[in-house]
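[1] take this sequence and fold it.
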Amino acid sequence: MRIGVVVNPIAGMGGRVGLKGTDGKVEEARARGAEQRAPGRAVEALAALRDAASDLTVLTAAGELGEAECAEAGLDAEVVYTPAGEGADAETTAEDTRTAVAAFLDHGVDLVLFVGGDGTAVDVAETITDADSDVPMLGVPAGVKIYSSVFGVTPRDAGRIAASFDRVAEREVNDIDEDAYRGGEVHTELKAVVRVPVADAVQSSKQVGGGTVESLAAGFAAEVDPDVTYVLGPGSTVGAIKRELGFEPSPLGVDVWRDGEVVVRDATESEILAALGDRNEVVVSPIGGQGFIFGRGNHQISPAVIRRSTVTVVASREKLDDVGVLRVDTDDDEVDESLQGWQKVRVGRYEHRLLKVV
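    Prediction:
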């Protein structure tokens, strides 16, 4: 098995600092104190790949584009692409990703394993399509938004799938306009259809839309406790709760509310932590078609926030029928494990359903 590995080292940096994406916002993310997320997730996936593969050749790009992560994971990789001006302070670009993937194809890889979000998926998919290649691709989820159905559910899943897949199927690569997303509008666009390894742990594409949640929102609002600080996640379902509480939600952001007042709008991780009180409740809704309640689009609600809070999940019945199970991917194994098991989900004014977090 010959696998080409490319990492977008800045993917996901905008999440915890409230930017809802990193495209064109790297400097702003850094100014807000953002830390790199993708390299650590790459190492996690590559370690799983190393442990599961019996006969493996890894090709990669120099520095943080893959070489450094392969070395940290204990993989001996051949560098087949080095960006111009590569060095400690060099800034990589989407063109570097595309050039690295083209080099992998020239060297006859059996799979392109990439680390990033939907934007990186588009770069990889379009390069493979432009080369008229049938080489499959698989993503390690590291971006803020992940609407495409080409990613492993977790980094470890992606590594294990890359090592052992025996079938592929055509899956969709989607992307959205991040500027519109920051303004509260979600416009998905199909960018490519590519071959992806077949496995249960490859996530579905994100579905937009949902059922009526007015009674759910009214029931929640009727039970709020003035002594509790509520961390209200993004999405239309939680947005209905925010409106029932008497304020207009920030577009696709996390808002903090307590005792009739908005404490922070469109909060970053640090702002949420500063606003927490003695009793805190995080309110989230699963992503349609995927089931993620943490780790997709709400990185501001970090492990540090979750540790200090109870978790309430809300959703329409239709959404729960669609997702089947709930998923978490917080970058913290201990927190992920603590969230696993049966979760009560509010689906109406009084009604709840039990769904398993896996």
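[2] contacts, neighbours, all on C-alpha from now
    OK.
[3] residue 250: what secondary structure?
    coil (DSSP: H, G, I helix; E, B strand; the rest coil).
[4] try residue 189
    Secondary structure state of residue 189, per three-state DSSP, is strand.
[5] repeat for residue 175
    Under three-state DSSP, the three-state class of residue 175 is strand.
[6] residues near it, how many?
    Residue 175: 23 surrounding residues under other CA atoms under 10 Å.
[7] so it versus residue 53, what's the distance?
    Separation of residue 175 from residue 53 (CA to CA, to the nearest Å): 31 Å.
[8] would you map the helices across the stretch 201-350 of the chain?
    For the stretch 201-350 of the chain, applying DSSP state H, counting those that start in this stretch gives helices covering 214-222, 236-244, 269-275, 303-307, 317-323, 333-339.
[9] out of those, which gets nearest to residue 145?
    helix 236-244 (15.7 Å; CA to CA).
[10] which parts of that closest one are buried?
    Within helix 236-244, the residues scored as buried using 16 or more other CA atoms under 10 Å are 236-242, 244.
[11] and the helices in the stretch 51-200 of the chain, which stretches?
    Using DSSP H, counting those that start in this stretch, helices in the stretch 51-200 of the chain cover 67-72, 94-106, 118-130, 155-164, 178-182.
[12] for residue 277, see how far away residue 40 is.
    Computed as CA to CA, the residue 40 to residue 277 distance reads 31 Å.
[13] here's the other one to compare against:
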Amino acid sequence: MNQLKIGLLINPLAGLGGSVGLKGSDGVADQAISMGAVPKAQERVAVALEMLLKHNAFLSFVTAPGLMGESLLSSMGFQSVSVIALEDKDYSHIGATDASDTSLSVRQFLDHSVDLILFAGGDGTARDICSVVGESIPVLGIPAGVKIHSAVYAVNPQSAGALLLQMIEGELIGVRSADVRDIDEEAFRDGRVQARLYGEMLVPEEGRFVQMMKCGGIEKEEWVITDIAAEIVETMEDDVLYIIGSGATTKAILDELGLEGTLLGVDLVRNRELVANDVSEAQLVEYIDQADQAKLVISVIGGQGHVFGRGNQQLSPQVIRKLGKDHIQIIATKTKIKSLEGRPMLTDTGDMALDRELCGWYRITTGYQDEIVYPVSDGVTSYSVCP
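    A predicted model of the protein is given here:
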């Protein structure tokens, strides 16, 4: 066994804006909480760390106070924990933290000579860490934010735990440089994607467990996307509530219908008419309960392969279970599927049991009267498809 010293940092605000349709948490945490958002970052880190408890004696942690790491490690029973000193604030309060706490924490992690920085957050958190550490030390992100464009994240919390377990057990794990990217959330909320490269960090090299960089689909695929949209519109059933997921591929369906859609939100259509724009998780549950039948049309993120858990947290485990696996229609261009290089599509709903239930082979609409079959995996149980 290898002794591993981990610097643990949790952004308690990460992901708060997702379930209520705010498309991020930067500067809107209080608003998100007032709208009913429930913090999930602690829970997602706990999933990863649970896998390491059996090797408690081979682990030591340096962490930030309160909800930034200390509280979770204490509640889980990890034995060797050093807590750094930050500002004189109540870090047990979710709204107490900001970007300066992240920067100060990782500086102290470096002073304590940790072997790896494990953090939970989104692209904003990754960007703040990158500004301090650069490529000086390996990092591994547990995806907890709304925006996960950067390539420094595990595909889900379980994968982060599995990768750390391999390191403790002495398996050979290399490192590689990975892009840190972020988008302008104000532009994001207005339906415009403005992303840029902020730097690179070193991540453990394990293709099954660390996500690839998001592919933007720069190739000229407009005709193919239009064909996909035409196929979906032509096959729409009367009186069925269609939930149209986020992204350019799905927005083309609204364009085909001549309706005003949201590029990065979730929209509802019935009988080829707009029912609601940019709905939250709570609204989705209400609409599904009132509908005789509901179906979800969703696309896949090129390069990464995620179907759920990246920028569409409105599609929560509760929503997905109400719909049922058979009422999920995945659409994607063949270029997007090819960008996965044979890797399965992935789910990261935050509910491990549901991720396993969603595994299997799916019919993917790839054009007008054109489809393929392709697998979905939970990213941990099997590299290909769950049993």
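[14] can you calculate the TM-score here?
    Overlay of the two chains. TM-score (TM-score structural alignment, normalised by the length of the first structure): 0.95; 355 aligned residues with a CA RMSD of 1.5 Å.
[15] mean neighbour count and distance to residue 198 of the first structure for the helices of the stretch 51-200 of the first structure - can I get that in CSV?
    Supplementary listing: the helices of the stretch 51-200 of the first structure in CSV, determined by neighbours: other CA atoms under 10 Å; distance: least, CA to CA, whole Å:
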stretch, mean neighbour count, distance to residue 198 of the first structure
helix 67-72, 22, 24
helix 94-106, 20, 21
helix 118-130, 22, 17
helix 155-164, 24, 8
helix 178-182, 17, 29
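[16] redo those as CSV? Include distance to residue 48 of the first structure.
    Compiled in CSV, these are given as follows (distance: least, CA to CA, whole Å):
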stretch, distance to residue 48 of the first structure
helix 67-72, 11
helix 94-106, 21
helix 118-130, 21
helix 155-164, 5
helix 178-182, 31
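[17] what's the closest of those to residue 315 of the first structure?
    Residue 315 of the first structure lies closest, by CA to CA, to one member of those: helix 178-182, at 21.3 Å.
[18] and that closest one, how far from the second structure on average?
    Aligned to the second structure and superposed, helix 178-182 of the first structure gives a mean residue distance of 0.8 Å (mean CA distance after the TM-score superposition for the first structure).
[19] please work out which residues of the second structure line up with that helix.
    Mapping helix 178-182 of the first structure onto the second structure (TM-score structural alignment) gives residues 185-189.
[20] now what about the matching stretch, what contacts it?
    Contacts to stretch 185-189 of the second structure, defined as CA atoms under 8 Å, 6 or more residues apart in numbering, come from residues 22-24, 26, 193-194, 264.
[21] most neighbours among those residues, please name it.
    residue 24 (29 neighbours).
[22] identify the residue of the first structure aligned to that one.
    Residue 24 of the second structure maps onto residue 21 in the first structure, with residues paired by TM-score structural alignment.
[23] surely that match touches residue 142?
    No. The pair residue 21 of the first structure and residue 142 fails to qualify as a contact (CA atoms under 8 Å) at a distance of 10.9 Å.
[24] overlap in contacts of those two?
    Common neighbours of residue 21 of the first structure and residue 142, counting by CA under 8 Å, 6+ apart, are residue 12.
[25] list the contacts for the counterpart of residue 102 of the second structure in the first structure?
    Aligned counterpart of residue 102 of the second structure in the first structure: residue 97 (TM-score structural alignment). Applying CA under 8 Å, 6+ apart, one finds that residue 97 of the first structure lies in contact with 6-8, 65, 120, 123-124.
[26] which one of these sits closest to residue 224 of the first structure?
    residue 120 (40.9 Å).
[27] wait, the closest one sits on residue 93?
    No. Taking contacts as CA under 8 Å, residue 120 of the first structure lies outside contact range of residue 93: 10.1 Å.
[28] what is the neighbour count of residue 2 of the first structure?
    Residues lying near residue 2 of the first structure (other CA under 10 Å) number 17.
[29] trace residue 41 of the first structure over to the second structure, please.
    Match for residue 41 of the first structure (TM-score structural alignment): residue 44.
[30] neighbours around its match, how many?
    The tally of other residues near residue 44 of the second structure (other CA under 10 Å) stands at 21.
[31] quick one, what contacts it?
    Counting by CA under 8 Å, 6+ apart, residue 44 of the second structure has contacts 120, 142-144, 157, 350.
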